[in-house]
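J.: test case, fold it:
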Amino acid sequence: MENREKELLENIAAVNKDIADAVEKAGRKPGSVTLMAVSKLHPASDIEILFRAGQRCFGESYMQESLAKQEELAHLDIDWHYIGGLQSKKAKYVSGRFCAIHSVDSIKLAELLNKKACSLGVVQNILIQVNTAGEEQKSGVAEEQVPALIEQIASLDNLKLTGLMALPPFFGDPEGARPYFARLRMLSEGMEKLFGIKLPELSMGMTGDFRVAIEEGSTMVRVGTRIFGQRSG
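T.: Have a look, this model is predicted:
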């Protein structure tokens, strides 16, 4: 355990330094970017080590696994985020259990999340997942459909739209992702003006390209492998 703790703490310290350097290079305010440690397929013991060291935000993608970890780590005040694809039939299990759900891409899913949140008497934070590259194999709403979805979500009292999320195509060179990050930022700015709302969160950027994402305005980056190493499953 001592070796594992040392590895995790060294890894996350290096990631935090890179984030801080990228924020400074972009001329942004220190602390304006949140690190989400993507802990899917890694044990609860790893999460606890990082929590004790000051990490609060963790991202999970699999419903049963994430709920089991929440139960095991219920004694810790962790900011859990759901970042995986979400089938409608599973919406009732995640609504009200996460600080934010990043993968909302249809009004049907939003309505189901809202219904469950209403029954729990809570307001669920959500982000709209946008498929900025139009990739058939990826979830996410098309850019041109975002205004209609925002308008529909506005009528759901137990959901709070806090921002947009995107997973751009993979490029060997992180610069390849820059146009997609820029498009999401511009889309967010456009929606704020169109609807007179605030969308403070831009969830974009992962292990290989988060520096570029930060330069393009990301407020939350998702890093897994560089912190935890290769997944166990």
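
J.: can we go C-alpha only for contacts and neighbour counts from here?
T.: Noted.

J.: tell me what the longest helix along the chain is packed against?
T.: Selection of the longest helix in the chain by residue count, based on DSSP state H, yields helix 2-25. Here helix 2-25 touches helix 44-52, helix 210-215, helix 225-228, going by 3 or more C-alpha pairs under 8 Å, 6 or more residues apart in numbering; DSSP states H and E.

J.: export these to TSV and tack on distance to Gln64 and mean neighbour count?
T.: Converted to TSV, those look like this (distance: least, C-alpha to C-alpha, whole Å; neighbours: other C-alpha atoms under 10 Å):
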stretch	distance to Gln64	mean neighbour count
helix 44-52	13	17
helix 210-215	28	24
helix 225-228	20	20
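
J.: indicate which one of those helices is closest to Gln70.
T.: Nearest to Gln70, of all the helices and strands packed on helix 2-25, is helix 44-52, at 8.7 Å by C-alpha to C-alpha.

J.: Leu127 belongs to a strand?
T.: Yes - under DSSP: H, G, I helix; E, B strand; the rest coil, Leu127 falls within a strand.

J.: measure it to Ala44 for me?
T.: Distance, Leu127 to Ala44, using C-alpha to C-alpha, to the nearest Å: 25 Å.

J.: ditto for Tyr180
T.: As judged by C-alpha to C-alpha, Tyr180 and Ala44 stand 33 Å apart.

J.: which stretches of the chain form helices?
T.: Going by DSSP H, the chain shows helices at 2-25, 44-52, 63-72, 91-94, 107-120, 146-153, 178-195, 210-215, 225-228.

J.: Gly84 is nearest to which of those?
T.: helix 63-72 (8.4 Å).

J.: same for the closest one, what does it pack against?
T.: Checking 3+ C-alpha pairs under 8 Å, 6+ apart, helix 63-72 ends up next to no helix or strand.

J.: one more to put side by side:
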Amino acid sequence: KVPQVCPGPQWHLIGHLQSNKVKKALPLFRMIHSVDSLSLLETLQREAAAQEFMVQVLLEVNVSGEASKYGFRPDQTASAVRAATAMENIRLCGLMTMAPYSDHPENARPVFRGLKQLF
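T.: The predicted model follows:
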């Protein structure tokens, strides 16, 4: 429904993307904000190559270590970055993370600092 709603904007996908949805998602979204595994990265590369498309991505890093969150562990980030930058149809634009929910912004700062240290 995205093209019907408003064809002009460049849409970004934020949230978990299942591998079986990649084929449909690629032509709709300018950037995928939450690439959380090597298998998803490989699926994106394969499908983007088939569609002759360059996909912009952010790698999701689970800095907080919460079991409820998706993403690469911090110690996997360097190898994920190397894999992404070696793929012809992937344009790595950066890293992202989700901090734990809290009523106090100060509780989130260590998570974002941890991500910054990886970059």
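
J.: TM-score them against each other, please.
T.: Here the superposed chains carry a TM-score of 0.93, computed using TM-score structural alignment, normalised by the length of structure 2; 119 aligned residues with a C-alpha RMSD of 1.2 Å.

J.: and the helices of structure 1, which is most packed in?
T.: Mean neighbours per residue, mean count of other C-alpha atoms under 10 Å, is largest over the helices of structure 1 for helix 210-215, with a mean of 24.

J.: matching residues in structure 2 for it?
T.: The aligned range for helix 210-215 of structure 1 in structure 2 is empty, by TM-score structural alignment.

J.: any figure for the gap between Leu149 of structure 1 and Phe58 of structure 1?
T.: Where Phe58 of structure 1 is concerned, Leu149 of structure 1 sits at a distance of 27 Å (C-alpha to C-alpha).

J.: wait, I meant Val122 of structure 1
T.: From Val122 of structure 1 to Phe58 of structure 1 the distance is 21 Å (C-alpha to C-alpha).

J.: so those two - more neighbours on which side?
T.: Ranked by neighbour count (other C-alpha atoms under 10 Å), Val122 of structure 1 and Phe58 place Phe58 first, with 24 against 16.

J.: so what corresponds to that one in structure 2?
T.: In structure 2, nothing lines up with Phe58 of structure 1, judged by TM-score structural alignment.

J.: which one is Phe58 of structure 1 nearest to, not counting chain neighbours?
T.: Ala37 (4.7 Å; C-alpha to C-alpha, 6 or more residues apart in numbering).

J.: residue range for stretch 4-24 of structure 1 in structure 2?
T.: Counting by TM-score structural alignment, stretch 4-24 of structure 1 sits on no residues of structure 2.

J.: what do you get for stretch 98-116 of structure 1?
T.: The aligned range for stretch 98-116 of structure 1 is 29-47, by TM-score structural alignment.

J.: so what would you say the end-to-end distance of that stretch is?
T.: 14 Å.

J.: residues contacting it, please?
T.: For stretch 29-47 of structure 2, the external contacting residues (C-alpha atoms under 8 Å, 6 or more residues apart in numbering) are 10-19, 22-23, 26, 55-61, 70-72, 80, 83-84, 87-90, 96.

J.: derive a PyMOL selection command for the buried subset of the residues you listed.
T.: To isolate the buried ones among these in PyMOL, judged by 16 or more other C-alpha atoms under 10 Å, type:
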select buried, resi 13+17+22+23+26+55+56+57+58+59+60+61+70+71+72+80+84+87+89+90+96
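
J.: alignment lookup: Arg82 of structure 2 to structure 1.
T.: So Arg82 of structure 2 corresponds to Glu151, using TM-score structural alignment.

J.: what about its match, distance to Phe195 of structure 1?
T.: 8 Å.

J.: repeat that for Glu71 of structure 1.
T.: 39 Å.

J.: same check on Ser119 of structure 1?
T.: In terms of C-alpha to C-alpha, Ser119 of structure 1 sits 28 Å off from Phe195 of structure 1.

J.: again with Leu109 of structure 1
T.: Separation of Leu109 of structure 1 from Phe195 of structure 1 (C-alpha to C-alpha): 22 Å.

J.: ok, Gly59 of structure 1 touching Leu35?
T.: No - the pair formed by Gly59 of structure 1 and Leu35 falls short of the contact definition of C-alpha atoms under 8 Å, at 9.8 Å.
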